[in-house]
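S.K.: Following is a predicted model, sequence given first.
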Amino acid sequence: MTIVREAGEAGEAEGREYWLLGTAHVSRESVVAVEETIRQGGIDHVVVEIDHQRYQSVTQKRDWSQLDIFQILRKGQAFLLLSNLVLASFQRRMGAGTGVTPGEEMIAAVKAASEVGIGSTFGDRPVTATLRRAWAKTGFWGRNKLLASMVAAAFSREKVSEEDLAKLREQNELESMLQELSDYLPQVKEVLIDERDRYLARSISEAPGRRVLAVVGAGHVPGIARTLEGLRAGTVRVSKAELEEIPPPGALRRVLPYAVPLLVGALILWGFFRGGLEGGLQSLVRWILVNGTLSAAGAAAALAHPLTILLAFAAAPITSMNPTVGVGLVTGLVEAFLRKPRVADFERLNDDIVSLRGFYRNRLTRILLVFLLSSVGSSIGTFIALPLLFG
């Protein structure tokens, strides 16, 4: 338990206290510690590291039947949905090893606070804002690195025990893991950890009462404590509204979708000028074969419908030249049309996302895999084809 104290105001003998209780999100020991801390008394208010949307998703079984996969694809939200599902898969697998539902200690905190007659606050940033900011701040390859890491973790067969979770709550172990995340995906670490540290600290400082208990993941405790100290000293400023804003794309991200097609087009035209009709056609064929083949290979790896695979080959060289339409949108929509998700797919979704086999078996998640892998294949094909066009 980390305690941050504020000096008392004029006329007050004691200032406010913020009790930061670090937990492991799938640990039975954490659930017990939270309940005991609240029920022992002396707490005026409880802040939990969860937002209202996630609290509802944890306490109420989500009805996936209302999900419109066509709209998800058209609105460009397939990456976000896939990330959500992979994250849910990871959390369920972690919980299966300890018999604890992910976030159960947060539910226990809200329930215990209600039982002893004190208020509670959902202190975390909305998960949609967090994911959108992470997506906006991470480039295409960074997104795929993040998804690859999440998929590897979600489908790992490694068992998680209470002893493992106890190690995760140790400061040295946490600092090492956070440093690894910072080295591998610095933008993601900034959004998922650092920004939420500040957001949670602001929520805690705004909570009523003299003694506030904050139930947060152990990895957030040091950052929250530093931010609370900074807020107290006036050296740190935190705006929740700013932390919920989706940053606009940077100059490179705005230019690149147009620059690459222009470069490809220029190189193909250069092939005609340099080598005549034969040279130009050779450049064009190289572009089509490399880009189309790798996109089709990605679709095939997702076990897409044969027509979807053929369309990936045909569409990728064209969509790669159009910054407004990606091949994943085309293949995803076609796969969704050819293999519409059934009622059973929605009913089994919570169970299917726990295993890689389930991801492939479920038509809904397979559509997302088709979207992702055909897009990755086309992107790789673009960068492989570019130097070949110089030849």
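M.R.: On my side now, so go ahead. What you are looking at is a predicted structure, and each value in this text was computed from that prediction instead of being measured.
S.K.: Please make it C-alpha for all contacts and neighbour counts, starting now.
M.R.: Fine.
S.K.: Give me the outermost residue of this protein relative to its centroid.
M.R.: Within the chain, the residue lying farthest from the chain centre (CA atoms, centre = their mean) is residue 276, at 48.7 Å.
S.K.: Let me see the contact set for that one.
M.R.: The contact partners of residue 276, by CA atoms under 8 Å, 6 or more residues apart in numbering, come to none.
S.K.: ok, it to residue 268 distance?
M.R.: 11 Å (CA to CA, to the nearest Å).
S.K.: In the stretch 101-250 of the chain, mark out all the strands, start to finish.
M.R.: Assigned by DSSP state E, counting those that start in this stretch, the stretch 101-250 of the chain shows strands spanning 119-122, 211-217.
S.K.: Tell me how far residue 75 lies from residue 324.
M.R.: 12 Å.
S.K.: So which residues of the stretch 51-200 of the chain form helices?
M.R.: All helices of the stretch 51-200 of the chain, identified by DSSP state H, counting those that start in this stretch, fall at 52-59, 69-74, 78-98, 104-115, 127-137, 140-154, 162-168, 171-184, 186-189, 196-206.
S.K.: Which stretch among those helices approaches residue 30 most closely?
M.R.: helix 104-115 (6.3 Å; CA to CA).
S.K.: can you tell me how far the closest residue to residue 132 other than its chain neighbours sits from residue 135?
M.R.: Excluding the flanking residues, the one nearest residue 132 by CA to CA, 6 or more residues apart in numbering is residue 246, at 6.5 Å. Separation of residue 246 from residue 135 (CA to CA): 9 Å.
S.K.: now do residue 226
M.R.: Counting by CA to CA, the gap from residue 226 to residue 135 is 26 Å.
S.K.: more crowded one of those two?
M.R.: Neighbour count, other CA atoms under 10 Å: between residue 226 and residue 135, residue 135 has more, with 21 against 16.
S.K.: Do I have it right that the more buried one meets residue 143?
M.R.: Yes: the pair residue 135 and residue 143 passes the contact test of CA atoms under 8 Å, sitting 6.9 Å apart.
S.K.: between residue 276 and residue 268, what contacts are shared?
M.R.: Contacts common to residue 276 and residue 268, judged by CA under 8 Å, 6+ apart, are absent.
S.K.: Next up, a structure to set beside the first:
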Amino acid sequence: MSNLRETNNITLLGTAHVSKESVKEVEELILKKQPKYICIELDKQRYDNLVNDEQWKNTDIVSVIKNKQFPGLVMQVIIASVQKKFSLTTNSEPAGEFKKAIELAKQTNAEIILIDRNIKITLNRIWRKLTLFNKVDIITSFIFGSDDTELTENSIQDIMKDDVMELAFSSFKEKLPIIHKVLVEERDEYMANNILELTTNEEVVVIIGKAHLNGIFNKVKNNSNTHNNAELDIIPNKTLGTKLANWSFSILIIGLLIASFVFGDYNVGMDQLKQWILWNSSLAAIFTLLARGSFISAIVAFLTAPIGAISPALSVGIFVAFSEAIVKKPTVNDMANIFEDTSSIKTILNNKFLKIIVLFFVSSLGGAIGNIIGGSQLIKNLFF
């Protein structure tokens, strides 16, 4: 096999996550080596989802939003959707090689070792390193991106060389190299560290995506890594520049409102405040209704838009997404049809989960436009 690498008692196999051929290669290798340990490119969460589909499908999105895990879940959906797309194209089962490895581990009494980093940490590290414009670009490209590209045999072979998570963001490789660093390079180190911790003379078989094969092999062979896993598990704090950018417009609005009371009088200040709230709240509510949000969600948008404008940590989009999730109560079952449902605006809005994503961004956009118009009116009334 051209995708095999061996060093001492450790054999690494690079696979494609949507390939029948990789499933056969995994079976042949494990039956030949009869390893004591089988390391696979999964973390506990993805392992549980793989062996228990119902657990994933019945996830309560309300609790996900409440626990501030919504951005990570959105990115997981993008990855799962891309994986599903190519599994359909190649007529194979997503992550079939991992399922085969788990099945053979039970038959041969081998121990499964989960070597990958928690997917939430990986995605949170990416999310924290992206700017607001980067995030909007990724989400809108996923929801409204074209799917007209024909998949030829050669293009499929190129795809097989990629990591599924990296593949989901492949169009951003050039302008966002941080995605490749976090998805591939960091995880190479993380998985190599976990393999090296297996201080044993027993046979070890490692099943990983082709994108990680050479990187992990070189680190394992040379016993060399730059970071330990504790360092790679840290979610970076927001930079000072990001914090200032998030709060700059809020500080400006607050300053203008205070100035209205100081340099005008109470009545002038109240008129300015009412006018700003009306623009901010009304547009957030109108945009929510235009995206077919519920009447309750529109009311929530109206009431919380000023809060989101003054406090970036409490975005109107989060309030609207949370209220819509409570009213419609979607589960990850809706995500099973995401790939098919991104074909048109109508199907997007009929999918409960996709609709929540749209409402999150659309209500935030309405509030932002209202904030800009309202802020402009404050300046005009105060200085002109």
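M.R.: The structure has been received and is ready for your questions. Note that the structure is a prediction, hence the values are computed from the model and not measured.
S.K.: now what about the TM-score between them?
M.R.: Scored against TM-score structural alignment, normalised by the length of structure 2, the superposed chains reach a TM-score of 0.78; 372 aligned residues with a CA RMSD of 3.9 Å.
S.K.: do you know which of the helices of the stretch 51-200 of structure 1 lies nearest residue 261 of structure 1?
M.R.: helix 140-154 (16.3 Å).
S.K.: Please compute how far the closest one lies from its chain's middle.
M.R.: Relative to its chain's centre, helix 140-154 of structure 1 lies at 9 Å (CA atoms, centre = their mean, to the nearest Å).
S.K.: With stretch 170-185 of structure 1 instead?
M.R.: For stretch 170-185 of structure 1, the distance to the chain centre is 18 Å (CA atoms, centre = their mean).
S.K.: One more: stretch 24-38 of structure 2?
M.R.: 32 Å.
S.K.: Repeat that for stretch 190-209 of structure 1.
M.R.: For stretch 190-209 of structure 1 - counting by CA atoms, centre = their mean - the centre lies 19 Å from the chain centre.
S.K.: counterpart of residue 183 of structure 2 in structure 1?
M.R.: Structural correspondence for residue 183 of structure 2 with respect to structure 1 (TM-score structural alignment): residue 192.
S.K.: what about the closest residue to its match other than its chain neighbours, neighbour count?
M.R.: The shortest distance from residue 192 of structure 1 to any non-neighbouring residue, by CA to CA, 6+ apart, is to residue 130 (6.8 Å). Around residue 130 of structure 1 sit 21 other residues, with neighbours defined as other CA under 10 Å.
S.K.: and if you look at residue 55 of structure 1?
M.R.: Neighbours around residue 55 of structure 1, by other CA under 10 Å: 18.
S.K.: aligned partner of it in structure 2?
M.R.: That one, residue 55 of structure 1, aligns with residue 47 by TM-score structural alignment.
S.K.: how close does its match get to residue 114 of structure 2?
M.R.: From residue 47 of structure 2 to residue 114 of structure 2 the distance is 8 Å (CA to CA).
S.K.: could you check the angle helix 140-154 makes with the longest helix along structure 1?
M.R.: Determined from DSSP state H, the single longest helix within structure 1 is helix 251-301. Interaxial angle, helix 251-301 of structure 1 versus helix 140-154 (axes from the mean of the first three to the mean of the last three CA atoms, to 10 degrees): 50 degrees.
S.K.: and helix 251-301 of structure 1, how far from the chain's centre?
M.R.: Worked out by CA atoms, centre = their mean, helix 251-301 of structure 1 lies 32 Å from the chain centre.
S.K.: ok, now stretch 321-341 of structure 2?
M.R.: With CA atoms, centre = their mean, you get 16 Å for stretch 321-341 of structure 2.
S.K.: Give me the residues contacting it.
M.R.: Counting by CA under 8 Å, 6+ apart, 56-62, 65-66, 77, 81-82, 84-85, 293-294, 296-297, 300, 347-348, 350-354, 356-357, 359-360 sit against stretch 321-341 of structure 2.
S.K.: center of structure 2, which residue is that?
M.R.: residue 75 (1.8 Å).
S.K.: Could you check how far that one is from residue 123 of structure 2?
M.R.: Taking CA to CA, one finds residue 75 of structure 2 at 7 Å from residue 123 of structure 2.
S.K.: Translate the residue nearest to residue 132 of structure 1 into the numbering of structure 2.
M.R.: So, by TM-score structural alignment, residue 246 of structure 1 is matched to residue 235.
S.K.: so its match touches residue 121, yeah?
M.R.: Yes: with contact defined as CA under 8 Å, residue 235 of structure 2 counts as touching residue 121 (6.9 Å).
S.K.: Quick check: neighbours shared by those two?
M.R.: By CA under 8 Å, 6+ apart, no residue touches both residue 235 of structure 2 and residue 121.
S.K.: hang on, residue 19 of structure 1 is in a helix, isn't it?
M.R.: No: under DSSP: H, G, I helix; E, B strand; the rest coil, residue 19 of structure 1 falls outside any helix and is assigned strand.
S.K.: For it, the count of nearby residues, please.
M.R.: The burial count for residue 19 of structure 1: 22, using other CA under 10 Å.
S.K.: residues contacting it?
M.R.: 1-4, 211-214.
S.K.: ok, now with 10 Å
M.R.: Residues in contact with residue 19 of structure 1 (CA atoms under 10 Å, 6 or more residues apart in numbering) are 1-5, 43, 46-47, 204, 211-215, 221, 225.
S.K.: Are any of these buried, and if so which?
M.R.: Among the contacts of residue 19 of structure 1, those classed as buried by 16 or more other CA atoms under 10 Å are 4-5, 43, 46-47, 204, 211-215, 221, 225.
S.K.: now those in CSV, with distance to residue 22 of structure 1?
M.R.: Shown next, in CSV, are those (distance: CA to CA, whole Å):
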residue, distance to residue 22 of structure 1
4, 13
5, 17
43, 16
46, 13
47, 12
204, 14
211, 16
212, 14
213, 11
214, 8
215, 6
221, 6
225, 11
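S.K.: of those residues, closest to residue 33 of structure 1?
M.R.: The nearest one, if we look at those relative to residue 33 of structure 1 and count by CA to CA, is residue 215, at 10.1 Å.
S.K.: Contact partners for that closest one?
M.R.: Applying CA under 10 Å, 6+ apart, the residues near residue 215 of structure 1 are 19-23, 30, 34, 46-50, 105-106, 109-110, 123, 221.
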